[in-house]
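Asker: please find the sequence and the predicted model below.
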Amino acid sequence: MNTGLKSTDYHFPGQTKKYTGKVRDVYEFENLLAMVASDRISAFDVVLPEAIPYKGQVLNQIASRFLEATSDIVPNWVESVPDPNVTIGKKCEPFKVEMVIRGYLAGHAAREYKAGKRLLCGVALPEGLKENDKLPTPIITPTTKAAEGHDEDISREEILKQGIVEESLYLQLEDYTRRLFQRGTEMAADRGLILVDTKYEFGLYEGKVILIDEIHTPDSSRYFYSDTYAELQQKGEAQRQLSKEFVRQWLISEGFQGKDGQKIPDMSPEKVNSISERYIELYEKITGDRFDRVDTSDIYNRIKENIEKSITLQ
């Protein structure tokens, strides 16, 4: 079985820096970034020990599709996609917040609500909600963007008070976030899905706000199947969903939530393969297209050659 792409360590002509994120390896040049979507998988802000075959291709190709489909709302960082696992784009100055938007009480928000909290990132939540209920209106619940460790919830008031983003720009981020979420909701509905929650990241490029990173992927978003949503909610049963939540739930069942002292459970080849198949299922359901499993027999050198060709042409 393909073991997946765990990491890269390239040295390109003109390269100025390399940054390794939880999932992506980012190579910096004077005005460009080459972002390699590896097959690493993270949950609870912890990178799990095994790579998931084809996961990087799934994320990169979904992100490319949705960035193109929303470019009329906000310009984005993409210049080219020279490889199934690679996007090359503008080098922006990223804002140090992630713009999380939620249409339903799910995931982290549901866990906080269950713990008794009724104020999430400065936004008041009504009493009487059940997990996965639709919220009266979508809410923006930002997080700080941590270079390492856990991202932390933060309110609009704290972002402005701490000067993390100036007010005029932050209001622009909120506007883009709501408009992108509306577009994502409409596109999901066309596929029989509900876009439950998602996150967007933005940066500045030549003084303008630019959409960066990935959008509407199963790593950054949560989807429910719309045809069974109402029935399952009425019965109080778990929703059928497309997201990375199935990985989180498996980890929770094994006693791991990324807390100090907890041991990451072993991932058998069967578990790795099942996660890979779920990601491929996610791709096909979200896009409506059949997933083309590209040849991964020499994925490391394939990516290197495609980046080199693309950088030369820029």
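Answerer: Perfect, thanks for sending it.
Asker: every contact and neighbour count from this point should use C-alpha atoms.
Answerer: Will do.
Asker: which SSE is immediately downstream of whichever helix in the chain runs longest?
Answerer: When the chain is scanned for its longest helix (criterion: DSSP state H), the result is helix 167-190. Following helix 167-190 in sequence order, the next helix or strand is strand 193-205 (DSSP states H and E).
Asker: quick one: contacts of whatever helix or strand comes next after that following strand?
Answerer: As assigned by DSSP H and E, the chain's next helix or strand after strand 193-205 is strand 208-212. By C-alpha atoms under 8 Å, 6 or more residues apart in numbering, the list of residues contacting strand 208-212 from outside reads 74-78, 92, 169, 200-204.
Asker: now with 6 Å, please.
Answerer: Contact with strand 208-212 is made by 75-77, 201-204, as judged by C-alpha atoms under 6 Å, 6 or more residues apart in numbering.
Asker: what's the closest of those residues to residue 231?
Answerer: Residue 231 has its nearest neighbour among the contacts of strand 208-212 in residue 201, at 33.9 Å by C-alpha to C-alpha.
Asker: please tell me how far the closest one sits from residue 105.
Answerer: Distance of residue 201 to residue 105, given as C-alpha to C-alpha, to the nearest Å: 21 Å.
Asker: who's more crowded, the two?
Answerer: Legend: neighbour count by other C-alpha atoms under 10 Å for residue 201 and residue 105, higher for residue 105 (23 against 20).
Asker: put this next to the previous one:
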Amino acid sequence: MNTIIDTNFNFPGQKGLYKGKVREVYNINDNLLVMVATDRLSAFDVVMPKGIPYKGQILNQIATKFMKQTEDLVPNWLIATPDPNVAVGHLCEPFKVEMVIRGYMSGHAAREYKVGKRILCGVPLPEGLKENDKFPQPIITPATKAEMGDHDEDISRKDIIARGIVSEADYLVLEDYTRKLFQRGSEIAASRGLILVDTKYEFGKTKDDKIVLIDEIHTPDSSRYFYADGYQDRQEAGEQQKQLSKEFVRQWLISNGFQGLEGQTVPQMTDDYIETVSDRYIELYEKIMGEDFVKADVVHIQERIQKNVERYLAEQA
């Protein structure tokens, strides 16, 4: 399968390379960042051994299109998209927290609630909720930003400020931007027959001290969507919700005895299963964006990316 698992480009003016769980970020002259979305799949903060065809293209195109659709609300780092798998933007210093916002009691929040927790990241949770119930108001439950191989950890607003991870003034901006983005994302999702259940945003500061949205926004890797049609009926009947997210991968891993815990082994993903995951990601793209997904040529994917990025950088020189 023609997937991009790892890159080792040497672009003109390259100063450094950071490899995240899914994205690889090249520093160009301490001025620009070239972010390559690979086909790596991460679940429970563990990178799976095999890549998913077209996943990187899907994530990159969803993220960059949503940045264009929200730039009137919140400034972002994006400048250009010279390749289907690549975004180029301003050099930023990332905040070391992920701003997670939840409109519904799903996923991690539901798992914590099920074992009796009624406070999540310092936010009290109402009694009597069922999995996938809507919260009275969206709640912000931040997480520390982990390095590859480590687990993100829940953290409260109070602890973030007390530990000096983010200043109080900056944190208030992050909360404001998070709520605005979630509201816009929810409106866009509703227009496509979807519910934006929960998501996470990452922010950074530019050289001129401006707080901007970075990384991804409203992708199936960072967000959970439900189909709006039949949501209430399914809740009342105690049925699982029809959802669009990579939760289906997490559930497959759980059913095969893996939750990223020490001593557990990642189950083998057959080529047939990987193809079904790729098909699901394409479905996610088409439902979330409301348009057909056009597959890029992946015969020589590394060469394609290198040529497109070098052409873009030459045009900027």
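Answerer: That came through, no problem. Computed from a predicted structure; not experimentally measured.
Asker: need the contacts of strand 208-212 of the first structure in TSV (columns: distance to residue 177 of the first structure).
Answerer: As requested, those are arranged in TSV below (distance: C-alpha to C-alpha, whole Å):
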residue	distance to residue 177 of the first structure
75	13
76	13
77	16
201	9
202	10
203	13
204	15
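Asker: which pair in those residues spans the largest distance?
Answerer: Of all the pairs that these form, the one spanning the most space (C-alpha to C-alpha) is 75 and 201, at 12.3 Å.
Asker: which residue in the first structure aligns with residue 229 of the second structure?
Answerer: Aligned by TM-score structural alignment, residue 229 of the second structure pairs with residue 227 of the first structure.
Asker: for the closest residue to its match other than its chain neighbours, give its distance to residue 85 of the first structure.
Answerer: Closest residue to residue 227 of the first structure apart from its sequence neighbours, by C-alpha to C-alpha, 6 or more residues apart in numbering: residue 192 at 6.9 Å. In this view, residue 192 of the first structure and residue 85 of the first structure are 27 Å apart by C-alpha to C-alpha.
Asker: please apply the same query to residue 49 of the first structure.
Answerer: Applying C-alpha to C-alpha to residue 49 of the first structure and residue 85 of the first structure gives a distance of 20 Å.
Asker: identify the residue of the second structure aligned to residue 283 of the first structure.
Answerer: Checking TM-score structural alignment: residue 283 of the first structure goes with residue 285.
Asker: which stretch of helix or strand covers that match?
Answerer: Counting by DSSP H and E, the element that carries residue 285 of the second structure is helix 271-289.
Asker: once aligned to the first structure, how far is that helix on average?
Answerer: Its matched residues in the first structure lie on average 0.3 Å from helix 271-289 of the second structure after superposition (mean C-alpha distance after the TM-score superposition for the first structure).
Asker: the second structure: which residue goes with residue 295 of the first structure?
Answerer: Under TM-score structural alignment, residue 295 of the first structure pairs with residue 297 in the second structure.
Asker: doesn't the match of residue 229 of the second structure belong to a helix?
Answerer: Yes: counting by DSSP: H, G, I helix; E, B strand; the rest coil, residue 227 of the first structure falls inside a helix.
Asker: number of nearby residues for it?
Answerer: There are 12 residues near residue 227 of the first structure, going by other C-alpha under 10 Å.
Asker: same question for the one 3 residues further on.
Answerer: Around residue 230 of the first structure sit 13 other residues, with neighbours defined as other C-alpha under 10 Å.
Asker: distance of it from residue 65 of the first structure?
Answerer: 29 Å.
Asker: and residue 132 of the first structure, by the same measure?
Answerer: Using C-alpha to C-alpha, residue 132 of the first structure is found at 27 Å from residue 65 of the first structure.
Asker: who has more neighbours out of the two?
Answerer: Ranked by neighbour count (other C-alpha under 10 Å), residue 132 of the first structure and residue 65 place residue 132 first, with 22 against 15.
Asker: ok, that one - contacts?
Answerer: 104-106.
Asker: quick check: the gap between it and residue 189 of the first structure.
Answerer: Taking C-alpha to C-alpha, one finds residue 132 of the first structure at 17 Å from residue 189 of the first structure.
Asker: circling back: now what about the helix holding residue 285 of the second structure, what contacts it?
Answerer: Under C-alpha under 6 Å, 6+ apart, the answer for helix 271-289 of the second structure is 52-53, 244, 292.
Asker: end to end on stretch 231-245 of the second structure, go ahead and measure it.
Answerer: 16 Å.
Asker: try stretch 122-138 of the first structure
Answerer: Termini of stretch 122-138 of the first structure sit 14 Å apart (C-alpha to C-alpha).
Asker: in the second structure, what stretch matches that stretch?
Answerer: Counting by TM-score structural alignment, stretch 122-138 of the first structure corresponds to 122-138 in the second structure.
Asker: same question for stretch 247-256 of the first structure.
Answerer: So stretch 247-256 of the first structure sits over residues 249-258 in the second structure, by TM-score structural alignment.
Asker: quick one: buried residues of that stretch?
Answerer: 250, 253, 258 (16 or more other C-alpha atoms under 10 Å).
Asker: for the last one, give its distance to residue 249 of the second structure.
Answerer: Residue 258 of the second structure is 11 Å from residue 249 of the second structure, where distance means C-alpha to C-alpha.
Asker: what is the neighbour count of the closest residue in space to residue 70 of the first structure that isn't next to it in sequence?
Answerer: Excluding its sequence neighbours, the residue lying closest to residue 70 of the first structure (C-alpha to C-alpha, 6+ apart) is residue 180, at 7.0 Å. Residue 180 of the first structure is surrounded by 25 other residues when neighbours are defined as other C-alpha under 10 Å.
Asker: then residue 274 of the second structure?
Answerer: Residues lying near residue 274 of the second structure (other C-alpha under 10 Å) number 16.
Asker: what does the one 3 residues further on give?
Answerer: Using other C-alpha under 10 Å, the number of residues around residue 277 of the second structure comes to 20.
Asker: any idea which element residue 234 of the second structure lies in?
Answerer: Here residue 234 of the second structure is assigned to helix 231-237, by DSSP H and E.
Asker: that helix vs the first structure, mean deviation?
Answerer: So helix 231-237 of the second structure averages 0.7 Å relative to the first structure (mean C-alpha distance after the TM-score superposition for the first structure).
Asker: after that helix, which helix or strand is next?
Answerer: Criterion used, DSSP H and E; the element after helix 231-237 of the second structure is strand 243-244.
Asker: what ranges does the stretch 1-150 of the first structure have for its helices?
Answerer: Taking DSSP state H, counting those that start in this stretch, the helices of the stretch 1-150 of the first structure run over residues 55-69, 107-114.
Asker: that'll do, ta.
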